[in-house]
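Enquirer: pasting the sequence and the predicted model now:
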Amino acid sequence: MIGLVLAAGAGRRLRPYTDTLPKALVPVDGDTTVLDLTLGNFAEVGLTEVAIVVGYRKEAVYARKEALEAKYGLKITLVDNDKAEEWNNAYSLWCARDVLKRGVILANGDTVHPVSVEKTLLAARGKGQKIILALDTVKNLADEEMKVITQDGKGVQRITKLMDPATATGEYIGVTLIEPEAAEELADALKTTFERDPDLYYEDGYQELVNRGFTVDVEPIGEVTWVEIDNHEDLAKGREIACQY
């Protein structure tokens, strides 16, 4: 199993930082970036290889690749997304379809979270699950969050931002454990998703799997402080959180 980071997005709401950097390289604690935190988490749970999907301002990630490898003791492979500024991240994850065959812990490149999330997902393995989503069942939800409805024994029933927060079981935080056995079916679902609408999220690919009868499981992460960084307000929260890790 290896790490996988989606770091191809432009993050336009974080300008001027993202005029020259992808969102994953915006600093959150001194020189430490979201990507640094994620790579550190991967290294702490024993992963030795990481693939990073890059697109917007990818040259900045290429320039730091060797330094990041040395700092975290990881072998890093960069996967180019040729449509990063045009299409949403269902296509971005599909670009890493060959990586999925090795089994991955996937992390969004804009999610500041502690290593306890990766540890929770790894500890949940071994019961036949093929895909396990990290789920925050504690946070009060609003309209912007990627919300999930689950059913006991049947996993995810619905995953979308477009639902009444009061009906949701919790929020998907942007970290998933994907076993090798799920790779082919997930890649096909992602392809169906972005061919239907290139603006769709990879979570819509998860929904496509569920619609096909595939079980997508969840694991609650407990009382965890984390944030998805979309705008400057989120960045301020990320900086408050990051210094605690």
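Expert: On my side now, so go ahead.

Enquirer: only C-alpha atoms from now on, for both contacts and neighbour counts.
Expert: Will do.

Enquirer: and A60, what element?
Expert: Take DSSP states H and E as the rule and A60 turns out to sit in helix 58-72.

Enquirer: what comes up buried for that helix?
Expert: K58, V61, K65, L68, E69, Y72 (16 or more other C-alpha atoms under 10 Å).

Enquirer: OK, contacts around the closest residue to E49 other than its chain neighbours?
Expert: Nearest residue to E49 in three dimensions, chain neighbours excluded: K75, at 4.7 Å (C-alpha to C-alpha, 6 or more residues apart in numbering). Counting by C-alpha atoms under 8 Å, 6 or more residues apart in numbering, K75 touches T48, E49, V50, E69.

Enquirer: tell me how far the second one lies from L133.
Expert: What it means is E49. To L133, E49 is 21 Å away according to C-alpha to C-alpha, to the nearest Å.

Enquirer: who has more neighbours, the two?
Expert: Higher neighbour count among E49 and L133: L133, with 26 against 19, using other C-alpha atoms under 10 Å.

Enquirer: contacts made by the longest strand belonging to the chain with the rest, please.
Expert: In the chain, with assignment by DSSP state E, the single longest strand is strand 170-178. Residues external to strand 170-178 that are found in contact with it (C-alpha under 8 Å, 6+ apart): 100, 103-108, 111, 117-118, 121-122, 130-139, 141, 145-149, 228.

Enquirer: among the residues you listed, name the buried ones.
Expert: 100, 103-108, 111, 117-118, 121, 130-137, 141, 145-149, 228.

Enquirer: take those and keep only those in helices.
Expert: Secondary structure assignment by DSSP state H places L100, V117, E118, L121 of these in helices.

Enquirer: run a quick neighbour tally on N88.
Expert: Using other C-alpha under 10 Å, N88 has 19 neighbouring residues.

Enquirer: before we go on, here's another structure to hold up against the first:
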Amino acid sequence: RYFDALARLGVTRICMVVGYKQEHVREAAASYPTATDVTFLVNPDFERGSIGSLWTAREAMDDDVVIMDADVLFHPAVLDRLLNSSHANALLMDETVTQHTEECMVVMRQGRVTALSKQVPDECDLVGEGVGFLRVERAAVPQLLRSVESRVKQGLLDMEYEDALMDFFREVPVGVEKIGGLPWIEIDFPEDLERAKQEILPRLSEQGRG
């Protein structure tokens, strides 16, 4: 589904950071003919925080990039909104979702993203759940990597990559694209998988026919 959605938008260069049971990921990727240019980078510390995976991908970030969590089931229109955003740097936000447990929230203040975190500050203008997709223009990639590198050098390898982007958000204006109403789900737990099967997949099929 990722490959198909990216191919429809003209993206054919894909870099996948792998670790746990990577042979299954490689096998699945090889079965999709639309993925004409797929490279794999191995994160040896995959059992630790996701910051390690983003840092592993740094050598592939030599152009505009779209950073995508790999555990999201989504309607293709979700990705379309990000890649066709008027913002050179942008996050996707589901503005209809409020935080209940461990949702990673996009925090906005004065028209720009100030945080992407499970810890929501008191001072903000708009909050919504982050989908896990971030678009970064080539000119802003160095700031992104510096923000991540500073945490890596501190040995904070158990950190989630979202929390390593605070400096990036301070230095670079990042906007949002709202996707409330479109079907999507992050699959972390067995109950998420069940909801994906029972609720999200039928909606994807219905909208696909429409």
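Expert: Here it is on my side, so go on. Only a predicted model underlies this, so the values are computations on that prediction, with no experimental measurement involved.

Enquirer: for the two chains, what TM-score is obtained?
Expert: Here the TM-score for the pair of chains, by TM-score structural alignment, normalised by the length of the second structure, is 0.86; 201 aligned residues with a C-alpha RMSD of 2.1 Å.

Enquirer: hmm, back to that, which pair in the ones in helices among the buried ones among the contacts of strand 170-178 of the first structure spans the largest distance?
Expert: Using C-alpha to C-alpha, those reach their maximum pairwise distance at L100 and V117, which is 19.4 Å.

Enquirer: ok, back up a step: in the second structure, what stretch matches the longest strand of the first structure?
Expert: Counting by TM-score structural alignment, strand 170-178 of the first structure lines up with residues 128-136 of the second structure.

Enquirer: how close does the matching stretch sit to the first structure?
Expert: Superposed on the first structure, stretch 128-136 of the second structure shows a mean distance of 1.0 Å to its aligned residues (mean C-alpha distance after the TM-score superposition for the first structure).

Enquirer: so who does S53 of the second structure touch?
Expert: Contacts of S53 of the second structure by C-alpha under 8 Å, 6+ apart are V17, V18, N43, F46.

Enquirer: sec struct for the counterpart of it in the first structure, please.
Expert: Using TM-score structural alignment, the partner of S53 of the second structure in the first structure is S92. Assigned by DSSP: H, G, I helix; E, B strand; the rest coil, the conformation of S92 of the first structure is helix.

Enquirer: what's the first-to-last distance across stretch 92-100 of the first structure?
Expert: OK, stretch 92-100 of the first structure end separation, C-alpha to C-alpha: 12 Å.

Enquirer: distance from the longest strand of the first structure to the middle of the chain?
Expert: Relative to its parent chain, strand 170-178 of the first structure has a centroid offset of 7 Å by C-alpha atoms, centre = their mean, to the nearest Å.

Enquirer: next: stretch 208-215 of the first structure.
Expert: 20 Å.

Enquirer: what lies in contact with that stretch?
Expert: Residues from elsewhere that reach stretch 208-215 of the first structure, judged by C-alpha under 8 Å, 6+ apart: 129-131, 154-158, 185-186, 189-190, 193, 216.

Enquirer: tell me which of those residues fall in strands.
Expert: I131, G155, V156, Q157, R158.

Enquirer: is it possible to export the buried residues of helix 58-72 of the first structure to JSON lines including distance to Q244 of the first structure?
Expert: JSON lines is the format used below for these (distance: C-alpha to C-alpha, whole Å):
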{"residue": "K58", "distance to Q244 of the first structure": "28"}
{"residue": "V61", "distance to Q244 of the first structure": "25"}
{"residue": "K65", "distance to Q244 of the first structure": "25"}
{"residue": "L68", "distance to Q244 of the first structure": "21"}
{"residue": "E69", "distance to Q244 of the first structure": "23"}
{"residue": "Y72", "distance to Q244 of the first structure": "19"}
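
Enquirer: what's the closest of the residues you listed to L162 of the first structure?
Expert: Using C-alpha to C-alpha, these come closest to L162 of the first structure at K58, 30.8 Å.

Enquirer: and the equivalent of the closest one over in the second structure, how far from C15 of the second structure?
Expert: Taking TM-score structural alignment, K58 of the first structure has Q22 as its aligned residue in the second structure. Q22 of the second structure sits 13 Å away from C15 of the second structure, going by C-alpha to C-alpha.

Enquirer: then V106 of the second structure?
Expert: Look at V106 of the second structure and C15 of the second structure: by C-alpha to C-alpha, they are 25 Å apart.

Enquirer: give me the neighbour count for the equivalent of Q110 of the second structure over in the first structure.
Expert: Matched to the first structure by TM-score structural alignment, Q110 of the second structure sits across from D152. D152 of the first structure: 6 surrounding residues under other C-alpha under 10 Å.

Enquirer: swap in E219 of the first structure?
Expert: Applying other C-alpha under 10 Å, we find 21 residues neighbouring E219 of the first structure.

Enquirer: from I131 of the first structure, how far off is it?
Expert: E219 of the first structure is 10 Å from I131 of the first structure, by C-alpha to C-alpha.

Enquirer: now D98 of the first structure
Expert: 16 Å.

Enquirer: same check on G170 of the first structure?
Expert: In terms of C-alpha to C-alpha, G170 of the first structure sits 17 Å off from I131 of the first structure.

Enquirer: please apply the same query to H232 of the first structure.
Expert: On the measure of C-alpha to C-alpha, H232 of the first structure and I131 of the first structure end up 32 Å apart.
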